[in-house]
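Enquirer: Starting from these lines, generate the structure:
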Amino acid sequence: MTRSTDSDYLDRLIDTDALRRYLETTLGPADRLETEYHQEGQSNETLFLQWGDRDLVLRRPPAGATADSAHDVLREYRVIEALQDADVPVPRTVASCDDHGVIGADFYVMERCRGDVIRDEEPDRFGEPRYRQLVADRFIDTIADIHEIDPAAVGLDDLGHPDGYTERQIERWTDQLEWAFERTERERSVPLLREIADWLAANVPEEYDHTLVHGDYKLDNVMFAPGGGRDASPNERASDAREQSPEIEAVFDWELCTRGDPAMDLGWMLVYWPDPGDPEFEGQLFPQFLVRDGYPTRRELVDRYEDQTGRTFDHHRFYRTFGVFKMASACEMMYRRYLEGNANNETYPLMERRVPRLAERADRIRTGDEPL
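Expert: Model (predicted):
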């Protein structure tokens, strides 16, 4: 999904002179500052920075009014900082800033990672069944590793409130949907989403585990290392990449991370993992190549997770229905931002039709017509 690079919108994201002064004070002087707007993703804004000979990344909220809790970049920075030495790959942090006098919003800077983010198509080097299985294995093993982290051991034992987490997630995304509806219902309404919200609120599991949860775990929020893996030497990485086992370089987009119900991560992750025979969905929101020979089914992904963690994915219709409902709410927020002129993304106007289709999919899952 590609964002337009309209200069007026980019000017709202960053004040280059102010950023230069901040970087000089924080990191020391450099002979050049170059910025590049990253044109993928749908959450916080990402800009690549060249500060002297350092390759950096700046993360900040989108311009304009948003539901604030959905774009908490300083929370994201805190989590990534806490996980620097954990058994989960994350980018190296550099600095964070809550002074809106610099670029008009909270932001942070991290080192830039290199590798493959699998979004619309698989890399050629993974285009064989044996590598596809390994990609899926690394992907599911990493979320299992996240759920096995002891929050206290990494200084995140005060992050969020795990009791009542699932109930609050339903309330939160229902509230954000209603925030979006305040504007979008002037164009068209999606009453089925309110019906699904009521069903979710009435069907929360009575008990669930408490772990660290990512909050937005999906295939295009991880980066696979160049050939040879993240710890390989340059010579090893330069060898035939197709003969290298896929390894995850970094997990991104931690702004929704908290302590809560790990099954919520699974329900969200599975929204983006199609099975052969699934109904076609207009607009290719989901990576259709995942049905090729070698990639596991949703059920097989869950089986591996259960083997890795010892947990069982009970109440999967609830969690998968919530995953689609959450996506529909997020997409409706994008549609409001488009209608109000606070986004410059060519996909946002398409949400007028996509959100009703997502509501239909959530309904199919809750009624059992799209099984695990």
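Enquirer: use CA for all of it now, contacts and neighbours both
Expert: OK.
Enquirer: thinking Q133 is in contact with D293, fair?
Expert: No: using CA atoms under 8 Å, Q133 is not in contact with D293; the gap is 9.1 Å.
Enquirer: Looking at the two, which has the bigger crowd around it?
Expert: For Q133 versus D293, neighbours defined as other CA atoms under 10 Å are more numerous around Q133 (17 against 13).
Enquirer: Just the residues contacting the host helix or strand of the more buried one, thanks.
Expert: Per DSSP states H and E: Q133 is located in helix 129-148. Helix 129-148 is contacted by residues 87-88, 126, 211-214, 217, 219, 222, 245-248, 262, 293-296, 301, 304-305, 308-309 when judged by CA atoms under 8 Å, 6 or more residues apart in numbering.
Enquirer: Also this sequence, please, to line up against the first:
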Amino acid sequence: MSESDDSYFERLVDVDALESYLESHLGATDTFEVDRHAGGHSNETLFVTWGDRDLVVRRPPPGETADTAHDVLREYTVMEALQGTDVPVPETVLACDDHDVIGSDFYVMVRERGVVIRDEEPDQFAAPDHRRRLGEQMVDTLASIHRVDYEAVGLEEFGRPDGFTQRQVDRWQRQYEWAFEVTTDERDVPAVHELTDWLQANVPEDPPHALVHGDYKLDNVMFETSPPPTVRSVFDWEMSTLGDPFADLGWLLSYWPDDGDQSAAVGTAGGAEFLLRDGYPTRDELVDRYESATGLEFANDRFYRALAVYKLGALGEMFFRRHLEGNADDDTYPQMEERVPTLAARAKRIVEGEE
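Expert: Model prediction:
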């Protein structure tokens, strides 16, 4: 590690204090190592070797941002509740709200090992039958999340499902408005205002209630290393709550390109063009399988798919504001000047039935 890396690591964890805490709960060991996983996003991930056990510690970033970061104990709560259900999640070990240990809330889980797919297709899955199974596994796992009896597993107070969908539209409208305070000096995105009006006018009434993941997509799922593709674990439950399951399905579909789309690029960072290869299910096939697995009819599909792309655009516009204000050091942020209008145009095509 560089000197700056060392300094940041010291802010993340008091190694001696963590060792004492783990020893008091897990027993003594002769082997103790801690390494930071550099691929973390909003929350930090530390890999811990404790004797013959490989563990993960999750905590918010240090400093002022920790006060507003996603609640890691909320993430622990849902994964703990899902132990023993049909939903594959890492084994939870400990949760700690004593900031005297490492300076923040944190939790410990067993480290999973497998394949996480981002923008490249794993060689071992590069066959039509494996591709189809991969898509089916994604939908089947999402359906298992939505079938959870959240009251039976103790999550009845985990969210407010009534009004969830309307609150989603309101929340992301506010995010755009915040970003536009700065970004409209560079360029306007009229399509966003049209989309906002359409979404506000078309919020579905009385959608079903379920446990929702909140960010369900390929790179938040781990597969077993060997084929055929089998979901090993679902990660990143920071945004989970009780709400409208179709919001999860729309989000997954927004990352899943189809033949006939004007572009396979999706999201704020591009797209997974490999999903267009022979064998991967189409979006319609994913929806059909989801409906069969849950018994739910994915009505208002244009609304949920447009909402997902609208949310992606809002994230991009917030990135663009941070770039313009000099509050970000990320090469993708200035690209949002063009990508957000592209996402808004895509959402309009969805609304108009062209995608």
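Enquirer: Please, a ChimeraX command that selects the buried ones among the contacts of helix 129-148 of structure 1?
Expert: Selection of the buried residues among the contacts of helix 129-148 of structure 1 in ChimeraX, burial being defined by 16 or more other CA atoms under 10 Å:
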select :88,126,211,212,213,214,217,219,222,245,246,247,248,262,294,295,296,301,304,305
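Enquirer: Where strands are concerned, which of the contacts of helix 129-148 of structure 1 count?
Expert: 211-213, 222, 248 (DSSP state E).
Enquirer: Now render those residues as TSV, adding distance to M334 of structure 1.
Expert: Shown next, in TSV, are these (distance: CA to CA, whole Å):
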residue	distance to M334 of structure 1
T211	29
L212	27
V213	24
V222	22
I248	29
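Enquirer: Nearest to G267 of structure 1 among these?
Expert: V213 (11.9 Å; CA to CA).
Enquirer: give me every residue that touches that closest one.
Expert: Shown in contact with V213 of structure 1 (CA under 8 Å, 6+ apart): 146-147, 257-262, 264-265.
Enquirer: what residue of structure 2 takes the place of it?
Expert: V213 of structure 1 maps onto V212 in structure 2, with residues paired by TM-score structural alignment.
Enquirer: same question, S7 of structure 1
Expert: So, by TM-score structural alignment, S7 of structure 1 is matched to D5.
Enquirer: What residues sit buried inside the helix or strand harbouring that match?
Expert: Per DSSP H and E, D5 of structure 2 falls inside helix 3-12. Residues 9, 12 are the ones in helix 3-12 of structure 2 that count as buried (16+ other CA under 10 Å).
Enquirer: Stretch 134-145 of structure 1 too?
Expert: Neighbour counts over stretch 134-145 of structure 1 (16+ other CA under 10 Å) mark 134-145 as buried.
Enquirer: what about the equivalent of L249 of structure 2 over in structure 1, helix or strand, and which?
Expert: By TM-score structural alignment, L249 of structure 2 lines up with L266 in structure 1. Assigned by DSSP H and E, L266 of structure 1 belongs to helix 262-271.
Enquirer: which SS class is M109 of structure 2?
Expert: The assignment at M109 of structure 2 comes out as strand when based on DSSP: H, G, I helix; E, B strand; the rest coil.
Enquirer: Correction: the previous question concerned E297 of structure 2.
Expert: Three-state assignment for E297 of structure 2 (three-state DSSP): coil.
Enquirer: right, and it touches E291 too?
Expert: Yes: assessed by CA under 8 Å, E297 of structure 2 is found in contact with E291 at 5.7 Å.
Enquirer: In the contacts of V213 of structure 1, find the pair that's most separated.
Expert: The distance between the two most remote of those (CA to CA) is 13.0 Å, for I146 and M264.
Enquirer: Which of those two has more residues huddled nearby?
Expert: M264 (25 against 20).
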